[in-house]
Structure formats: structure tokens, C-alpha cells
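Trainee: The following comprises the amino acid sequence and a computationally predicted model.
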Amino acid sequence: MSESSLTQQDQAEYARRRKRLMKAIGKRSAVVVPAAEELIRNNDNHYPFRQSSDFHYLTGLNEPDALLVLCPKRSEGEIVLFVQPNTPEKVRWDGPLTGLEDACRVYGADQAFPIDEIDDHLPELLAGYERLTLPFANHEWMLRALSWLDVLRQRGRSGIVPPQTLKDLAEPLHELRLIKSPIEISRMRRAAAISAEAHRFAASAIAEDMYEFEVAAHLQRVFYQHHGEASFAPIVATGANACILHYRANAARLESGQLVLVDAGAEIEHYAGDITRVWPVDGIFTAAQRAVYEIVLNAQLAAIDAIQPGVPYNAPHLAAVRVIAQGLLDLGLLEGSIESVIESATYKRFFMHNTGHWLGLDVHDVGRYKVDGEWRELAPGMVLTVEPGIYIDQDVDIPEAYRGIGIRIEDDVLVTETGAEVLTHGVPKTVADIESFMNRSTAGKALDL
């Protein structure tokens, strides 16, 4: 399970992140950052291990049962790692682990201790600090921290003072994670490229009478070929299933005349891609499908055009809403003026979600969307998705040609110094390009026969 080494560039990157965090919290606060735990799927069978994004961000260590402690200005060393020691039994069952030596040599710790000695060392490490910063969302570690503080209070008679306040790690750390470094952007470009490759590969296989789960299997084949995995469970939704925003069944059969919505992304070196495209099963959009698709595409392009440093986070959403509202009016699915439709939010019958989210180590990445009650301004290094959609249920008051059409178009976008860079440009998006791609793929499958 151990990643035996990090490049010197990686080592320097993780060290910079730890220093930035310690600067943000101040020299009078210690920090505790736990690794993720292995989770049981059933009986003694584990889920595949996925490291805590916060722990990975600060260490690069991909093992469970570990703890990072930051002790600013501590004379014996500021960086302390608790890890599983290498023992013959552990190596026999699970392979070599990082161990104490490599925790220092590879992962930048000044000191390393066995994980089962936490309770022996933590009270001493926390002594003298005014604050303890740790993840409030992790209830188990909150309880353990309180027990360490109790130990220190019991020792208070000898002049040892425990931290008097607790601070949530999410506030300083997640603000740091929001702005991606050049190394992170490079990894996100790779995740985007592999996500795009997977979408092309899956779309090239789409045919009548396939099942949604077969399309998902094509996606995941590409993810695994690049030593990656799905950044979230792929959504493959044909026909009216596409109107279910978080559709997960992936069990329906693709039928002639339908569209199939594919929302999926690769996680590569812990960084997520996230793309949504819509493909006609027959390779050609119907007139109604094309009309709805063009509205969503124009909304997405308007939203991307609105992205630049200094604009509020919700500016792309407002741009998309205006295009979609006008489009729904033009189709006759809404009535009134565009101003009344936007003010009354009647467009939400067909477009009920926001236009995107932060992207990074998590597919719904961390970072506040508002600061002091106001939408935060976009800044270079932020990465967000742009994914407007229109979802038309099979209601009786909808013209039949539009019933059951669900369209969402999603790309990953980096905020640059001058505007926006679409990272996921490698998948066809216009109607003409999609139909051309699908028909070339169909011809190729026919030749293979």
C-alpha cells in the first residue's frame, strides 16, 4: 500500500503547503490531521482505500492509520508523523509500509512515531499551545483530542497548560486548497484529458440495445488503463432517466430515438475530472432534441465567457439562467417576459440546480462560495465546473416532442489571469461535431464486423 517515494518536486510542494498552513494558523496553534480509515464493505472485505483529501494535500502519503501533527516553532521539530511501523507480519499480509524511517526521509517529518503510541505522545506535543486546530467533522478524532486535553489539564499542577480553544481545520486549510498550484493544475489537466478520452471511448461504443451499465464499463476501462479510477460513480442515463439529476441505477436499455446523458470523470493522482455530454443513440438528434440541446450549449458558452478574475462566483450562473430562460420562452415551455421568468424563478421547473461547483482533490471540492454573505470573487488558480441543463419531465402539459428530454453539458474550467481555460475541451460538444463523431464511430463498428 505504501508509495515508496516522492519526487523532489513533490516533496518541496508538500513542504510548502505545510508551511503555508502553519503561517495561516499562527505559531500558537498546533494542528492535527488524521488520515482516512479503511472501511469494511462486508464481513472482512474492505472497500478500496481512498486517502483523506486534506491529509493527502499536506503529505502525499497514501496509507490508512496515520496522523500528521504540526507543531509550529517546536525545537524538536515542527512536522510529526504517526504511521504504521513495518513489521514482518504486516509486510507478509499487506506488503511494505512507509514505516518510521521513510516517514522522515521521504515524507518530510522531523520525527515519526508508531501509530499505536499516539496517546503517549500527543499530550506532550500539544502542551504550551493556545489553540488546537483539527477537523471538526471527524467526531472520532474530536473525542480523542478532548481526551488528550484532559490529560494535560490533570498535569496542570506542574505548570503544563493545555490549549484553551479548538479551531476547525476546514477554515484555513480549505481556503488554501481552493487556489491550485502549478503542480495541481498540471495534474488536473491530465485528469481532464483522461476523462475526455474515456467519454470518447464510451460514446464510440453507444448502440441501440446496449445497457447503461455497459457504457459505464467502457468509461471505467479507460480510467483503469491510466492507473486511475472514477472520481464518482458514473451516471449513464438514457431517455427520461436523464431528468433524474443523480441517477445511479445505470440499468436501462438504450433505445432508438433516445438520448443518453453521460456524467463521469477520472480521478488521477487524487485529482478529479468531471464531464457531462449527451449523445443520440442513433447518431442524429431529432428536431426537438436539437432545439433543447442548442439552448443548453449556448447557456454553457455564455457561462464560460462570464468567467474571469474579479467577477462574482455566481456570474456564470446568471449568464446561463438568462440564456435558458429565453430559450424556454422561445420553445413555448414558459410564458411571460424574460425578466418575469427570471424574477419569479419559473425557469427552475426545467433548470433547478446551480451551474457548477469547485473541482480539485474532491469532485465537489472545498472552499467557500460566499465570504461575509457575498459571492466571492473568482481568482486565478480556481477550478470550477460549468454545467447548465434543461430537464423536461414527461408531464402531460408539455408538447409530446419535448417530453423526457434531459440535457446537461459540463466542462472543467480553470480561472486564468486573463479569463478562462476549458480543461475538458477534448470531447465533441456542438451538434455537428457530436453527429459527425457518432456517425464515424458507427461506420468504424460496421467495418469491424
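Mentor: Thanks, I have it. Numbering: from 1, shown residues only.

Trainee: use CA for all of it now, contacts and neighbours both
Mentor: Noted.

Trainee: burial measure for the closest residue in space to Arg253 that isn't next to it in sequence, as a count.
Mentor: Distances taken as Cα to Cα, 6 or more residues apart in numbering put Tyr211 closest to Arg253, at 4.3 Å, once the chain neighbours are dropped. By other Cα atoms under 10 Å, 19 other residues sit near Tyr211.

Trainee: Now for Tyr211: which residues touch it?
Mentor: Counting by Cα atoms under 8 Å, 6 or more residues apart in numbering, Tyr211 makes contact with Asn250, Ala251, Ala252, Arg253, Leu254.

Trainee: doesn't the first one fall inside a strand?
Mentor: This means Asn250. No - residue state for Asn250 (DSSP: H, G, I helix; E, B strand; the rest coil) corresponds to coil; a strand is not indicated.

Trainee: Now do it against Ile25, distance only.
Mentor: From Asn250 over to Ile25 the distance is 45 Å, taken as Cα to Cα, to the nearest Å.

Trainee: Buried only: go through the contacts of Tyr211 for me.
Mentor: Asn250, Ala252, Arg253, Leu254 (16 or more other Cα atoms under 10 Å).

Trainee: for stretch 164-182, how far is the first residue from the last?
Mentor: Its start and end residues considered, stretch 164-182 measures 38 Å (Cα to Cα).

Trainee: Determine the longest helix present in the chain.
Mentor: In the chain, assigned by DSSP state H, the helix with the most residues is helix 182-205.

Trainee: Tell me the first helix or strand C-terminal of that one.
Mentor: Downstream of helix 182-205, the first helix or strand assigned by DSSP states H and E is helix 212-225.

Trainee: Leu166 is in what secondary structure piece?
Mentor: strand 165-168.

Trainee: And Tyr293, by the same measure?
Mentor: helix 287-305.

Trainee: put this beside the first:
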Amino acid sequence: MNALMKTYAARRARLIEQMQAKGGGIAIIPTAPEVMRNRDADYPYRHDSYFYYLSGFTEPEAVIVLVAGKNNQSILFCRDKNLEREIWDGYRYGPEAAREAFGFDAAFPIDALHAEMPKLMADAPALFFALGSDAKLDAQVQQWLNAVRMQSRAGVTAPAAMHDVHVLLDEMRLIKDAEEIAVMKRAAAISVEAHRRAMKICRPGLREYHLEAELLHEFRRQGSQFPAYGSIVATGANACVLHYRASDAEIRDGDLVLIDAGCELDGYASDITRTFPANGRFSGPQKALYEIVLASQAAAIAETAPGKRFTDGHDAAVRVLAQGMLDTGLLDRKKVGTLDEVIAQGAYRQFYMHRTGHWLGMDVHDVGEYREASADSGERPWRKLQPGMVLTVEPGIYVRPAEGVPEQFWNIGIRIEDDALVTATGCDIITSDAPKTVADIEALMRQ
């Protein structure tokens, strides 16, 4: 077993330890199903993140079963060898080769799942399963439980408790290990080059999809398997639509272009946003708002360190953004009052309506609680950051035309987003090579 496979085996062992701490039982973790796009064509297959985190196995039609008891076991159910199907669809490991290659204690054909599960569930104290994630599997689990309960006269007991296995895995996935960090840094580096490529090629007269094509080209050219999410390439007023998708709008002279895009590499996401002028030069109003967003991001990054609360960065960014809104006249002091009143009343939300970050990992909006557990019924405090956590830092300003808003700022949308790895002393911005100062952006676009 190579070093990477040992990492997956160690994760399974760690999950089994947590199951033992709750009294033991059996865990069921399926991979994602294949999904039909239209007649005779599937969507590109992407494994389930929880499943991959525990296995490194990328074939569809597979389930991990972990047994925490007197004899701990990790079991893989996967597709059987089928040489005829391999001609059409490509190589399959098959149970025996998969068991050896991925370090499982045992492996069975996926077709044996229905027969084997009642045996494995018999006398298990608890079931560790994400109920509600897959309706088809929920129904199968119910059948298996009923099959075990039918054996009660023979002294066999069914699991008496159920725990959400995702809750345990979320906490494991929240802190990245050295292997994960290395992959995420490489994903970040690929995405940086894609953003640089888009900036350099941008000019008035192109369309949004031209820049999207440059991003996808660079992602794939450097070995990324997928975009981590649907790329946002938004010009002009489209940049004020938070989840805009790259379309066919023409990039015009004087527009800003907002690109929110990142690649996925070996199951891990990156997430970068840059905003830049289509013609290579910021106008006065564009530069004024851009510098505010950039300063707000710097304030948030300064609050991204061990011991800081998850929301500290957001609060710092909001304070800078709100002050900038007052200084530029986006917010009328006579109507909204002082900086503290703007923040308390949420008046800034007219132009900044989202949070400043989210967890990042195998999913672009990665798993993990944002608040700490509370022993009483009181409000749960925001989570403290720890080394190994990865999160985005992404403040913005979005100005839609509205009465009382200076017209020079209308249809300007700006967001600046980087990926921050929390370290022992602060944070490492692993996407920092993507230009983001006014001077650096304009210099790159002159090339």
C-alpha cells in the first residue's frame, strides 16, 4: 500500500475510533450515483466527497461499510470485473484488486450489498448513516433493518440508535492534513494562472464566454479534472449578480469584468475572484470603490489567525466597507447616521449582502460547523479558527442603480477573493500570486 492509500486507511481507522467512543456500530458511506444528462449521455462523473475522503476510490456504484466492534473492519462494495463493459466504459478494479490497492480488509461485488448488509447489521449497537441524503439508499437501509428485526426470535438485535456519520466526518474534513494542503496549493496555483491568462487576453469586443474558455483551457492544460464550480464571468452590470454564470454579453470599453472561478484538482477545490477593467485602466469611480474592497480584504485577512472567531474577518471587512460607503456618498450620512449606526442597522447591506468567507476543501462550500457546540440552550459562539482550516476571504461592493446613489457608481460590481490556510502564526494566502492591486492588474494587462 502506498503512502496515499495509507492516509485513506488511517482516516477510516480514525472514524472507527469515533464510532467506538459512541458505543460502536456500523457505518454506511455511499459514493455518488451516475446521473443521466439526456438520451445515452451521462453528466461527467464525480465521486461523493465523503466517500472519496475515506477511500481515494473514484468508480461509481460503490459503498464503504465500516464495522466498529470486537473486530473492526473496513469493507468496500464495488462493481465486479466485467471485461465486456470495460471495452465500452474503461477499466474496473473489481473487488479483489480494489481491496488490495485501496487497503480495505474485505471487498464484495456491489450486487452482494443487499444480501450482506443484514448480516453486518445484526447485533450492531448503532447505525452511522446520513439519513435523508439519498432516498433510494434510505429505503434500502429500512429493508435491511426490517430483515434484521425479523430475526428477533433467534436472539438477533437490530441497531437501536442512529448517528449522522456526516457529523463525524465534517469535523475530520475541516482540518486539512499535509497531503490535502499540498493538493490545495497546487489547485490554487493552477487557478492563479487561469486568472492571469484571462486578464492578459481581455479586451473590449470579446464576450464573457471567451474569457470562460481561457479559464477552462488553463485548468485542463495543467491537469485539473474539473472546474470546482460554474465559472462566473460577469461584465458591467452583470457583476452585480452574485451567482451570475458566464454568458454571451459583450465586454465593452469602460466595463469592469468580475471573474469568480477555480479549478478542482484530485478532489479539492480552489476559489478565486478578481475584478479588473476591460480596457486595462480603472476609471476614477471604479478605482475608488476597488481600493475600498481591497482594504476591507486586508482587514479581514489580518483577523484570519488561530484563536480568532470565524466571523472576526467579516466584521473587520464590514467596518472598512461601511466607512468607504459613507466616504464616497454611496450611503448618505444624513439618512443613515454614523459608522456604528450603519453597521448596527445593516444599511451597508444595500451594497454588500453576503458574508466574507466560507470553508474550502473537497467542496467549494466545504463542510464543517461555523459555530461551536453549546452545552446549554444559549447562543452558540462563532467557531475559533485553528491551524489546518482553509477558508475564503471575499468582500465586495455591488452598486445597482437606485435613487440617491451617485450615478457615477451605477452598475459597478467588485469582489476580491483569496484562499487562506490558517497556520500556527496567522494565515497563508495560497492564491496571492493572482494580481489584485490596481498597479499590478494594470501592469499585467499592458503586457
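Mentor: Yes, it's here. Predicted model only: the values in this text are computed from it and were never measured.

Trainee: which of the contacts of Tyr211 of structure 1 lies closest to Arg368 of structure 1?
Mentor: Asn250 (32.3 Å; Cα to Cα).

Trainee: And Val161 of structure 1, how close does it get to Leu328 of structure 1?
Mentor: 64 Å.

Trainee: For the corresponding residue of structure 2 for Asp168 of structure 1, list the residues it contacts.
Mentor: For Asp168 of structure 1, the aligned position in structure 2 is occupied by Asp164, per TM-score structural alignment. By Cα under 8 Å, 6+ apart, the contact set of Asp164 of structure 2 is Phe128, Phe129, Ala130, Leu131.

Trainee: make it 6 Å
Mentor: Phe128, Phe129, Ala130 (Cα atoms under 6 Å, 6 or more residues apart in numbering).

Trainee: One more: Val281 of structure 1?
Mentor: Here Val281 of structure 1 is in contact with Ala207, Gln258, Leu259 (Cα under 6 Å, 6+ apart).

Trainee: 8 Å instead, please
Mentor: Contacts for Val281 of structure 1 (Cα under 8 Å, 6+ apart) come out as Ile206, Ala207, Glu208, Leu254, Glu255, Ser256, Gly257, Gln258, Leu259, Val260.

Trainee: quick one: which two of those residues are the most distant?
Mentor: The two members of these with the most space between them (Cα to Cα) are Ile206 and Gly257, at 12.6 Å.

Trainee: Strands along the stretch 251-400 of structure 1, start to end?
Mentor: Counting by DSSP state E, counting those that start in this stretch, the segments of the stretch 251-400 of structure 1 that form strands are 259-264, 266-268, 271-272, 275-280, 370-371, 374-375, 383-386, 389-392.

Trainee: residues in structure 2 aligned with the third one?
Mentor: Counting by TM-score structural alignment, strand 271-272 of structure 1 pairs with residues 268-269 of structure 2.

Trainee: and that stretch, how far from structure 1 on average?
Mentor: With mean Cα distance after the TM-score superposition for structure 1, stretch 268-269 of structure 2 departs from structure 1 by a mean of 0.4 Å once superposed.

Trainee: could I get the strands of the stretch 251-400 of structure 1 as JSON lines with mean neighbour count?
Mentor: Listed next are the strands of the stretch 251-400 of structure 1 as JSON lines, based on neighbours: other Cα atoms under 10 Å:
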{"stretch": "strand 259-264", "mean neighbour count": "26"}
{"stretch": "strand 266-268", "mean neighbour count": "30"}
{"stretch": "strand 271-272", "mean neighbour count": "27"}
{"stretch": "strand 275-280", "mean neighbour count": "25"}
{"stretch": "strand 370-371", "mean neighbour count": "11"}
{"stretch": "strand 374-375", "mean neighbour count": "12"}
{"stretch": "strand 383-386", "mean neighbour count": "27"}
{"stretch": "strand 389-392", "mean neighbour count": "25"}
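
Trainee: For Phe113 of structure 1, find the nearest of these.
Mentor: Closest approach to Phe113 of structure 1 among the strands of the stretch 251-400 of structure 1 is made by strand 271-272 (29.1 Å; Cα to Cα).

Trainee: can you list contacts of the closest one?
Mentor: Under the contact criterion Cα under 8 Å, 6+ apart, strand 271-272 of structure 1 has outside partners 184, 187-188, 191-192, 231, 265-266, 359-363.

Trainee: could you redo the last one with a cut-off of 7 Å?
Mentor: With Cα atoms under 7 Å, 6 or more residues apart in numbering as the test, strand 271-272 of structure 1 has contacts from Arg187, Met188, Ala191, Ser231, Gly265, Ala266, Leu359, Gly360, Leu361, Asp362, Val363.

Trainee: and the counterpart of Asp315 of structure 2 in structure 1, what is it in contact with?
Mentor: Mapped onto structure 1 by TM-score structural alignment, Asp315 of structure 2 lines up with Leu318. By Cα under 7 Å, 6+ apart, Leu318 of structure 1 lies in contact with nothing.

Trainee: Return the distance of Leu318 of structure 1 relative to Ala345 of structure 1.
Mentor: Distance, Leu318 of structure 1 to Ala345 of structure 1, using Cα to Cα: 12 Å.

Trainee: related to what we said a few turns ago, onto which residues of structure 2 does the longest helix of structure 1 map?
Mentor: Counting by TM-score structural alignment, helix 182-205 of structure 1 falls onto residues 178-201 of structure 2.
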